[in-house]
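Novice: Any chance you can model this:
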Amino acid sequence: MTRSLLGARLVDVGDGSLARITGVDAAAEVAPQRVGLTAGAVDSIWSSVEALYRTGAFPAVTFCLRRRGRIVLNRSIGYAQGGGPGESRGPHARLAEPDTPICLFSASKAVTAMLMHKLAEEGGVDLDNRVSYYLPEFTGGGKDRTTIAQVLSHQGGFPMFDVDPADGPETLLDWERCIELICAAPAENGGKRLAYHAITGGFILAEIIRRVTGMSFTDYLDTRFRQPLGMRYFTYGLDGRSRPRVARNYVAGQPVRFPISMLAKQALSADFSEVVDISNRDYFMDAVVPAGNLYSTAEELSRFYQMLLDGGRYEGRQVMQQATIRRAVKPAVRLRYDHTLKIPMRYSEGLMLGVNPFGLYGPMTGSAYGHLGFMNILGWADPDRDIAVSLLVTGKAILGGHLLALGQLLSTLSWQCRG
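Specialist: Next up is the predicted model:
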């Protein structure tokens, strides 16, 4: 059922205990004292996650926190299917579990970026070289001088591309057509200003990987990250066998109205509600969208960031070189106004960076790096606190009381994991 406040689409979260709809990976969680935390600190963090769920903006929440390389929390709350705004919880409702796969949307970009850094580590590309050296057709409208590094740091000059309304947003699932449109699109303002590349950059980076390696983009991911890290999911798109377990996405929160609706459409190349609807379709899971449809559990995303935090090592294997990661997390853009997101942002070559005194990952997280996904999905590592965190949610809400609860969760994490 639905709670409504000033037109908001909210989940009925009840008034009592959440224990019945909470999943706990007890076998994986270690005692807080083993990682330098108190039981009270962990309880406080989890209470903040519960408070985020109680806002009603998210039918399902999964959360994983690693500290000092060990899992402290790996839990889920809510329903993967059948518990969204406007839905009654009938016999087909399905609870979320800690290992429920969820689409990361734009949080996928961090993985795509690190694959490009991996290719550079292997000698396949020079990140400071022009994109057109690898993709000769990438010359439209003044983009011939754009480098891979500029694409990674959202300074490529092609944050958007025109999709014919007659073709519909399904165009975004047609790889070859997207490459053609992006290559032909003119550079924006000469490619000089900072503007988040919501869809475009991912396709170009992945196409370079395809051309240089002769492998499919998913095979490159599989051999460089997914297999070495022992992931079950962590794939762009989702195979048919896994789809019965995937979490469904829902429009939630306050209605998306002008001018926010216009800004969201410009960034996403489709209406807000259309993006959510498409994300639940089989053809979306059949496709590979390098900037937006990697599927992962919260624990898998946290594992990925833990590998970065550990200098590229996982279970004794060097997955990436430390020098590669140092470049990937090094600031490439100082805190500047992002002309797509309409807020100040700070980027490395592929990652969203934390900011002091308060940024994307909470207060005093200037050393943190990770990525945000549509909407309020987060994965990040914070070297100062020795944590690797992932927060996956299925409600797509821009405005609402959940923002206060999210800020409180981030603040609690930063405070309790300090030192």
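
Novice: When you work out contacts or count neighbours from here on, use the C-alpha atoms and nothing else.
Specialist: Noted.

Novice: ok, the residue minimising distance to the centre of the chain - contacts?
Specialist: By Cα atoms, centre = their mean, the chain has its centre lying nearest to A107, at 1.4 Å. Each residue near A107 by Cα atoms under 8 Å, 6 or more residues apart in numbering is listed here: 291-292, 371-374, 377-379.

Novice: ok, 7 Å please
Specialist: Residues counted as contacts of A107 (Cα atoms under 7 Å, 6 or more residues apart in numbering) are 371-373, 378-379.

Novice: could those be laid out in TSV, adding secondary structure, distance to F138 and neighbour count?
Specialist: Converted to TSV, these look like this (DSSP: H, G, I helix; E, B strand; the rest coil; distance: Cα to Cα, whole Å; neighbours: other Cα atoms under 10 Å):
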residue	secondary structure	distance to F138	neighbour count
H371	strand	26	25
L372	strand	27	22
G373	strand	27	20
L378	strand	31	24
G379	strand	31	27
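
Novice: so how many other residues sit close to N189?
Specialist: Close neighbours of N189, defined as other Cα atoms under 10 Å, add up to 10.

Novice: Skipping its backbone neighbours, what lies nearest it in space?
Specialist: Once flanking residues are discounted, N189 sits nearest to G157: 7.1 Å by Cα to Cα, 6 or more residues apart in numbering.

Novice: The structure of the following sequence is requested for comparison with the preceding one:
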Amino acid sequence: MTDAAALDTARATIRGLMARHRVPGVTVAVTDAERLLFAEGFGYADLAHRRPATTDTGYLWFSMSKIATATAAVRLAEQGRLDLDAPVSELVPEFVARAGDPPRLRQLLDHTAGAANPLPVRWVLPADAPDADVDAFARRVLARHGRARRPAGGPARYSNLGYLVLAEAVARVTGEPFTEHVERALLAPASMTATGYTPRSDAEDATGYVRLPRPLTPALRAALPAGIVGDRHGEQVALRPFRVAGPGYGGLIGTAPDAARLLRLHLADGTIDGSRVLSPETARAMRTITTPGRPFDLGLGWFRRPADRDAHPAFVEHWGTGGGFWNAMRLYPGLGLGVVVMANTTRAYDHHVLMTALTAAFAG
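Specialist: This is a model prediction of the structure:
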């Protein structure tokens, strides 16, 4: 049952955070294992046209995409098509190990494969870039950074490159492009119809913003590929629509209610709307934090900060942050709730306070 007063408090909390951190637009969604409980947009998806943020607004997911990648990979493992304990090199020989035991595919999932984590600032292409260009860019990144930085099996060290390698392994074992496999094997069964790897043409996607002093605008233009930085709107600099070059680690674009459907699948131990995508054992294993690390402790995709180990109620989460967008989605298994927040701002805000306020409205 919804606590109306607590929900009003949550709305006030969201608006207060937006004002304090100067966030143009936010969309939130709350789900349990059976249905969407709440979704609402706040502020603006686009400042130039005063287009409001709504539940239909699409945001770049950035690293929240890793949960989709991980889900697709463990689903293939359940089907006997992908051996998570096999060496990475059997499928992706471009990933060169350091001395010691060879990295295993499972270690890409929990960030213990020793992969480097180069800053992906320029790993973007214009929104109209064809899939072939995105794939070619990802291959160049792998060729440049494919040598492991540390021996496999040590503490978890978060790596975008590791999930780029994992996506390549999925593509090679299935014989189909990674994006097509995820869309067919996960997004379609989960009815995530407003989410994919290419910008939508219906003008519902949010414009990403960077809050930046005017004298630093030339530096932003120099840091990003040509054509990405757009016009200034007060203290906010708009980013023109772009694609992330590396769909496995950060390429999804979609809505908060669709992200809540992915949360619902995991809350329901692998099922959604009567369709089973994962076994209960696999879904639970993904959210079981087994590997300490920095800056996160890891499960098979899901993580939490070491500072949150004793949080009550307990949760696991994944963030999705990059140029123009700052998102997070969180599972509270003990409460049977999932919360997602998506915002078109580059700077961090206190998503924990926001999520705590939302769960208070639905945890009773």
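
Novice: Go ahead and confirm the residue nearest to N189 of structure 1 touches Y196.
Specialist: No - counting by Cα atoms under 7 Å, G157 of structure 1 stays clear of Y196, with 9.5 Å between them.

Novice: Please say which position in structure 1 G301 of structure 2 maps to.
Specialist: Matched to structure 1 by TM-score structural alignment, G301 of structure 2 sits across from G350.

Novice: Assign a three-state SS to that match, would you?
Specialist: coil (DSSP: H, G, I helix; E, B strand; the rest coil).

Novice: That one reaches A110, doesn't it?
Specialist: Yes - taking Cα under 7 Å as the definition, G350 of structure 1 is a contact partner of A110 at 5.9 Å.

Novice: for structure 2, what's the longest helix?
Specialist: Longest helix in structure 2, counting residues (DSSP state H): helix 4-21.

Novice: residues of that helix that come out buried?
Specialist: Buried residues in helix 4-21 of structure 2, defined by neighbour count with 16 or more other Cα atoms under 10 Å: 6-7, 9-11, 13-15, 17-18.

Novice: before we move on, what about stretch 193-213 of structure 1?
Specialist: Per 16+ other Cα under 10 Å, stretch 193-213 of structure 1 contains these buried residues: 193-210.

Novice: how about the strands in the stretch 151-300 of structure 1?
Specialist: 235-236, 250-251, 294-296 (DSSP state E, counting those that start in this stretch).

Novice: if we can go back for a sec, now compare the contacts of A107 of structure 1 and name the two farthest from each other.
Specialist: G373 and G379 (8.5 Å; Cα to Cα).

Novice: would you list the strands of the stretch 151-300 of structure 1 in TSV and tack on distance to V151 of structure 1?
Specialist: Shown next, in TSV, are these (distance: least, Cα to Cα, whole Å):
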stretch	distance to V151 of structure 1
strand 235-236	20
strand 250-251	30
strand 294-296	19
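
Novice: would you turn the ones you listed into TSV with mean neighbour count and distance to L95 of structure 1?
Specialist: TSV is the format used below for those (neighbours: other Cα atoms under 10 Å; distance: least, Cα to Cα, whole Å):
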stretch	mean neighbour count	distance to L95 of structure 1
strand 235-236	24	22
strand 250-251	26	15
strand 294-296	25	17
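
Novice: Quick one: closest of these to T365 of structure 1.
Specialist: Nearest of the strands of the stretch 151-300 of structure 1 (Cα to Cα): strand 294-296, 24.5 Å.

Novice: before we move on, back to that, residue contacts, the residue nearest to N189 of structure 1?
Specialist: 187-188, 190-192.

Novice: Next, the buried residues of stretch 309-322 of structure 2.
Specialist: 315-322.

Novice: Actually, stretch 68-78 of structure 2.
Specialist: 68-76.

Novice: So which of the residues you listed are in strands?
Specialist: If you go by DSSP state E, those have nothing in strands.

Novice: Quick one: the residues you listed as TSV, columns for distance to A283 of structure 2 too.
Specialist: Output for those, formatted as TSV (distance: Cα to Cα, whole Å):
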residue	distance to A283 of structure 2
A68	12
T69	14
A70	11
T71	8
A72	11
A73	12
V74	9
R75	10
L76	13
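
Novice: Which position in structure 2 pairs with the residue nearest to N189 of structure 1?
Specialist: Using TM-score structural alignment, G157 of structure 1 lines up with G114 in structure 2.

Novice: In space, what's closest to G370 of structure 1 - neighbours in sequence excluded?
Specialist: Using Cα to Cα, 6+ apart and skipping the chain neighbours, the partner closest in space to G370 of structure 1 is W380 (3.9 Å).

Novice: Tell me the counterpart of the one you found in structure 2.
Specialist: Aligned partner of W380 of structure 1 by TM-score structural alignment: R330.

Novice: Can you report how many residues neighbour its match?
Specialist: For R330 of structure 2, using other Cα under 10 Å, the count is 23.

Novice: Surely it and V340 touch.
Specialist: Yes - counting by Cα under 7 Å, V340 is a contact partner of R330 of structure 2 at 6.3 Å.

Novice: rewinding a little: quick one, which of the contacts of G157 of structure 1 are buried?
Specialist: Buried by 16+ other Cα under 10 Å: 187-188, 191, out of these.

Novice: which among those residues gets closest to A270 of structure 1?
Specialist: E188 (19.5 Å).

Novice: gap between A185 of structure 1 and K396 of structure 1?
Specialist: According to Cα to Cα, to the nearest Å, A185 of structure 1 stands 29 Å off from K396 of structure 1.

Novice: Likewise for R177 of structure 1?
Specialist: For R177 of structure 1, the distance to K396 of structure 1 - Cα to Cα - is 27 Å.

Novice: Repeat that for G237 of structure 1.
Specialist: 19 Å.

Novice: R385 of structure 1 now?
Specialist: Distance from R385 of structure 1 to K396 of structure 1, by Cα to Cα: 29 Å.
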